[in-house]
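S.K.: just coords:
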């Protein structure tokens, strides 16, 4: 890996927003220092690095902090040009950004909403979540990754589906990852988790995630 002095990531162990940043640095071959932040008992550091939102992740490069995971991904792609995360041609690049925005504003809230609901409300949210996943299924069809044959920015943004969503399904008693409805997405999950940059990077265990998200569901519902 490239030894790049002055690269740090401030994060929280289970945050999918943090993991996408760590995966991107792994894909680029950039070494970094990881600093764990307790998001329920925030340190002065996070208020110093991200005074507007005081949220993780924060990337610190040569002493300059940058918040917001999708912005960080684009920065990483521009700062280290090997293994590009976004297409090089402007029309394709703009299209990729559109789907990243869709994933952030539509897919994640729809899936997360299932964790914090039950009964009729969860059934309504399930229909919405199935609709947005169907769009992801359609744009993925025929490709190994959303980035084509290599992992791209959208793969990283949606990466939590591969390891967090099954835990949410178990905790909140719903089922959405149907191989008959989403064969391309199911294949993508296996391809994503089997990629060297993903399986070679830290990910929390299923039991750790179950304990944490059970607590979250009980606390926030």
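M.R.: Received the coordinates, thanks. Note that the structure is a prediction, hence the values are computed from the model and not measured.

S.K.: contacts, neighbours, all on C-alpha from now
M.R.: OK.

S.K.: Tell me, how many residues neighbour residue 199?
M.R.: By the measure other Cα atoms under 10 Å, the count of residues near residue 199 is 12.

S.K.: now do the one 3 residues further on
M.R.: As a burial measure, the neighbour count of residue 202 was computed by other Cα under 10 Å and equals 12.

S.K.: do residue 50 as well
M.R.: 17.

S.K.: Kindly report the same for residue 26.
M.R.: 19.

S.K.: go on, the one 3 residues further on?
M.R.: Neighbour count of residue 29, defined by other Cα under 10 Å: 17.

S.K.: Could you do residue 190 as well?
M.R.: Neighbours of residue 190 (other Cα under 10 Å): 12.

S.K.: residues in contact with it?
M.R.: residue 162 (Cα atoms under 8 Å, 6 or more residues apart in numbering).

S.K.: ok, it to residue 45 distance?
M.R.: With distances taken as Cα to Cα, to the nearest Å, residue 190 is found 37 Å from residue 45.

S.K.: then this one, side by side with the first:
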């Protein structure tokens, strides 16, 4: 039976980009379906009726949701080009740090655009403390997975997105001076062709953020 793989995603979603990167690293052919999240398609609502969000992977009509769950599903289903570490302890560590990124670091950075004054300063400090933890974990390694990119590098790929957000809100959260190991890791990642293919277009994303900011201002007036 032919493998039918579809990915419902959105160009500006770092979570969709995670899954695209995993698919490309694994060499899995797939059909990409772009979603308009302001007008969600009936298929997206059918395949993800609980959260109604992207990304959604549909494999032979079976939907899988949540980006890191999808990445693990891909790795377990297609055994070639493994993404997760083979050693159980290393695999557990990779999952731990991926969860740290999603549950701690991302929520801190995501709220910066809605803050001002002392509250914003405290959130920036908190984000940088969390980045320092990731910096220490990366110290002395080419990639989070070792000599080549793997599961945690895919999860941490959102750190590239921090640059875009930081420039837009006028705060340099992530700099080469403060986080030299993460900065060097990002530079190495961006030399890899499949990573380049999965980058969020910076100018287009900043235009979207500006539109959202303007819409929020009008809504509050």
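M.R.: Sure thing, it's come through. These numbers come from a predicted model, not from an experiment.

S.K.: What are the buried residues along the helix ranked longest in the first structure?
M.R.: Criterion DSSP state H: the longest helix present in the first structure is helix 119-140. Within helix 119-140 of the first structure, the residues that count as buried by 16 or more other Cα atoms under 10 Å are 122, 125, 126, 128, 129, 130, 132, 133, 136, 137, 140.

S.K.: Kindly report the same for stretch 92-108 of the second structure.
M.R.: Judged by neighbour count using 16+ other Cα under 10 Å, the buried positions of stretch 92-108 of the second structure are 94, 95, 97, 98, 100, 101, 105, 106, 108.

S.K.: Can you say which helix or strand has residue 179 of the first structure in it?
M.R.: Residue 179 of the first structure is part of no helix or strand when elements are defined by DSSP states H and E.

S.K.: Name the nearest residue to the counterpart of it in the second structure, sequence neighbours excluded.
M.R.: When the second structure is aligned by TM-score structural alignment, the residue opposite residue 179 of the first structure is residue 176. Once flanking residues are discounted, residue 176 of the second structure sits nearest to residue 183: 5.3 Å by Cα to Cα, 6 or more residues apart in numbering.

S.K.: Identify the residues contacting that neighbour.
M.R.: Residue 183 of the second structure sits next to 174, 175, 176 when contact means Cα under 8 Å, 6+ apart.

S.K.: Going by distance to residue 74 of the second structure, which of those residues wins?
M.R.: In terms of Cα to Cα, no member of the contacts of residue 183 of the second structure lies closer to residue 74 of the second structure than residue 174, at 30.6 Å.

S.K.: neighbours around the closest one, how many?
M.R.: 22.

S.K.: Once you drop chain neighbours, what's closest to it?
M.R.: Nearest to residue 174 of the second structure is residue 163, by Cα to Cα, 6+ apart, at 6.5 Å.

S.K.: Which residue in the first structure aligns with the one you found?
M.R.: Matched by TM-score structural alignment, residue 163 of the second structure corresponds to residue 166 in the first structure.

S.K.: Same question for residue 210 of the second structure.
M.R.: Match for residue 210 of the second structure (TM-score structural alignment): residue 214.

S.K.: Point me to the helix or strand that includes that match.
M.R.: Here residue 214 of the first structure sits within helix 206-220, counting by DSSP H and E.

S.K.: likewise residue 200 of the second structure?
M.R.: Short version, using DSSP H and E: residue 200 of the second structure is in no helix or strand.

S.K.: can you pull the contacts of it?
M.R.: 11, 12, 13, 14, 17, 161.

S.K.: any chance you could map the strands in the second structure?
M.R.: 5-9, 31-34, 56-59, 62-65 (DSSP state E).

S.K.: And residue 5 of the first structure, what's its match in the second structure?
M.R.: Checking TM-score structural alignment: residue 5 of the first structure goes with residue 3.

S.K.: er, residue 132 of the first structure I mean
M.R.: Under the alignment (TM-score structural alignment), residue 132 of the first structure pairs with residue 130 of the second structure.

S.K.: Relative to residue 136 of the second structure, how far out is that match?
M.R.: Relative to residue 136 of the second structure, and taking Cα to Cα, residue 130 of the second structure is found at 10 Å.

S.K.: Could you do residue 114 of the second structure as well?
M.R.: 29 Å.

S.K.: In TSV, list the strands of the second structure along with mean neighbour count.
M.R.: Converted to TSV, those look like this (neighbours: other Cα atoms under 10 Å):
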stretch	mean neighbour count
strand 5-9	21
strand 31-34	14
strand 56-59	22
strand 62-65	17
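
S.K.: Now render the ones you listed as a markdown table, adding distance to residue 78 of the second structure.
M.R.: A markdown table is the format used below for the strands of the second structure (distance: least, Cα to Cα, whole Å):
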| stretch | distance to residue 78 of the second structure |
| --- | --- |
| strand 5-9 | 12 |
| strand 31-34 | 17 |
| strand 56-59 | 12 |
| strand 62-65 | 15 |
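
S.K.: Which of those sits closest to residue 50 of the second structure?
M.R.: Of all the strands of the second structure, strand 62-65 comes closest under Cα to Cα, at 9.8 Å.

S.K.: Onto which residues of the first structure does that closest one map?
M.R.: The counterpart of strand 62-65 of the second structure in the first structure, counting by TM-score structural alignment, spans residues 64-67.
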